[in-house]
Structure formats: C-alpha cells, structure tokens
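1. With the input below, show me the fold.
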Amino acid sequence: MRNKRQLLIEQLDQKLMKFQESALVLVPTKGWINTIRTTLNMTRDQLGTKLGMSKGAIQKIEEREAKGQITINKLKDVGQALNMKFVYGFVPNDGSIENLIRLESEKLARKIVLRTNQNMKLEDQGIGDEKLNDTINDLANEIKREVRKSLWD
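-> Just a heads-up that it's a prediction; the model follows:
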C-alpha cells in the first residue's frame, strides 16, 4: 500500500519526466537572452524598448545571464518581452526522485549496518557477508519507505 509520501514522489516524478530530454540542452555561451535576441534579429535597443530600458542595460542583463548572475524575476521579465515563457526547474541526475531516494537509502543503510557490524566484530559477534547484504537491503527498503529526514544528513 502506498503512503502519502510515495504518492507525492510518484506525482513529482511524472511532472519531472517531461523535462528529462530538456536537461540535455546546453546553455549557449553568450546565454539564452543574447542567443534568442540575435536569432530573432532583434537589436538591444528594440529589446530595451520592450523592457523600458537602455541598450546598455540590456547588454548588462545579457552579460549577467551568461555569468549566471541574473535573477529569476529578470529572466521572467525578459521572457515576457520576447513573448516567451520562462521555464525553471530541477531534473534529477539519476532519472527520477525515486532513484535518488533509493540510492541515498542504500548509502545510509550501508553506513549504518557496516558501523554496527564493526562494533559487533570487536565483540566477536560480526555477521557474514550474505547476512550483511540482506540486512543492508532490508534497512535500505525501510529507509526508502519512510523517506527519513536523516537520509539527507
């Protein structure tokens, strides 16, 4: 039975799936604003007029975007002036939120079980590799199911 957290994860993964392909798009060297403006054969003066700014201010905006020093609100404003929608978001490196949680759960479970097993070995009570792997998998599944906050420590 799925709990509320699992349902939220599934819903977010469905929304983010649409962006997986776009994550492969590289930002142009001069930034999107400059690239789109020049592709549209629009001058800085013309874009400036739409934004109520000078040609020099548009140049600064383009430079700040290329350096990654521009605000999201400014990008939205420029998008509106270009009659385009500004899109912003994050896409998981490993394909989905579920995979991200699974990998982190396995990492945390391994850390906990190996630390505990080390202490048990010192007392001559360590467990074998097969039992160790089973214990790691069981704990990882439990951590994944609960999505513990400690997962992100």
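
2. all contacts plus neighbour counts: C-alpha atoms, from now on.
-> Noted.

3. downstream neighbour of the longest helix along the chain in the secondary structure list?
-> Across the chain, the longest stretch assigned as helix under DSSP state H is helix 97-122. Downstream of helix 97-122, the first helix or strand assigned by DSSP states H and E is helix 129-146.

4. sorry, back to before: mind giving me the packing neighbours of the longest helix of the chain?
-> If you count contacts as 3 or more C-alpha pairs under 8 Å, 6 or more residues apart in numbering; DSSP states H and E, helix 97-122 packs onto helix 4-17, helix 129-146.

5. Could I get those helices in TSV, plus columns for mean neighbour count?
-> Putting the helices and strands packed on helix 97-122 into TSV (neighbours: other C-alpha atoms under 10 Å) gives the following:
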stretch	mean neighbour count
helix 4-17	14
helix 129-146	16
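
6. this one next, for a side-by-side:
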Amino acid sequence: MNTQKLRQHQVDKHLEPFRQLARRRVPTGGWLKTIRLALGLTLRQQAKRCNIAFPTLHSTEHSEAEDRITLGQLRKMAAALDCELVYALVPSKPLSEITETQAEKIAQEEVFSVAHSMALENQRPTDTFLAEQIESRKRELLTGKWSKLWG
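-> A predicted model of the protein is given here:
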C-alpha cells in the first residue's frame, strides 16, 4: 500500500464515527440555545455565566443559528455550557472513492479525446478497447502523484 493510500485509509477510519453525526441537522435556533434551554438557563443567567452582556449572548446565539459564528466563539460558548465543541469535515463518500472518481474522469477525458480524433479518420476503436484503455490510464493515474489528479 503506498503512503497516499495509507494516509487516505487512516483519515477515512478516523472519520468513521462522525459519518452518522454528519447526517444530523442542527436544531432550529442552534445548539447553544437548545442546550441552554434544556439546562433551564435564561439568556440573562447564561450571559452572567459567560461574563458577557445579555445582548451579546443573544446575538451570539443568532449567529450560531445562522452559521455566522466563528469556531473560537462557539468553543467559548460551548465551554460555558459545560460542553465540548467537536469539529470535523466529513466527506460525503470515502476518500478513496473521491480519488478514484477523479482519476476515472481524467482517464475518460484523455482516452475519449484521442478516440474522437480517430473517429474523424474513421478509425474509432471498439468500446471494449476504450474501456480497457480508460481502466489502464486510471490505474496509472492512481499509482502516480495524486496532486496531478486535481489539475
């Protein structure tokens, strides 16, 4: 296994516990407000616990609900609620699949551009031959530097 594949495998494995969480929606009003209310805290009580003004907390809760809050602010507010901020980027599919799809796309573009030129000269190869060439080029791309996949 090459180092690129190993790194990809390790990241995918590390992200596995987050995959189910990624499908969940943020509660209406955001997590800060939801947890504060579940704890039975008023805005004023929580603002006092955070050592910030009531309007600032109100504005911060709205910022979080509208995806305008910074990670630093969210981390600070989470700590004031005795919560931990968990942060992850979760790919929509395994990283290996994303990489293979990109390699396949490039291989198809390259092979079909040559096939098109050959077709103009009435020498178009068979579909089976083209599929073999695409697969061969895809494998070649995946064994090379992956940075070349992203142009």
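
7. TM-score, when you put one on top of the other?
-> Here the TM-score for the pair of chains, by TM-score structural alignment, normalised by the length of the second structure, is 0.92; 151 aligned residues with a C-alpha RMSD of 1.5 Å.

8. L82 of the first structure is nearest to which of the helices and strands packed on helix 97-122 of the first structure?
-> Closest to L82 of the first structure of those, according to C-alpha to C-alpha: helix 4-17, at 25.3 Å.

9. That closest one vs the second structure, mean deviation?
-> Its aligned residues in the second structure lie a mean 0.7 Å from helix 4-17 of the first structure after superposition (mean C-alpha distance after the TM-score superposition for the first structure).

10. related to what we said a few turns ago, closest to K67 of the first structure out of the helices and strands packed on helix 97-122 of the first structure?
-> Per C-alpha to C-alpha, nearest to K67 of the first structure of those: helix 4-17, 26.1 Å.

11. Which strands or helices does that closest one pack on?
-> The contact analysis (3+ C-alpha pairs under 8 Å, 6+ apart) places helix 4-17 of the first structure against helix 97-122.

12. got the buried residues for the helix it packs on?
-> Within helix 97-122 of the first structure, the residues scored as buried using 16 or more other C-alpha atoms under 10 Å are 97-98, 101-102, 104-106, 108-110, 113-114, 117.

13. With stretch 40-57 of the second structure instead?
-> The neighbour-count check on stretch 40-57 of the second structure (16+ other C-alpha under 10 Å) flags L43, Q46, A47, C50, F54, L57 as buried.

14. would you list the residues you listed in a markdown table and tack on secondary structure?
-> Shown next, in a markdown table, are those (DSSP: H, G, I helix; E, B strand; the rest coil):
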| residue | secondary structure |
| --- | --- |
| L43 | helix |
| Q46 | helix |
| A47 | helix |
| C50 | helix |
| F54 | helix |
| L57 | helix |
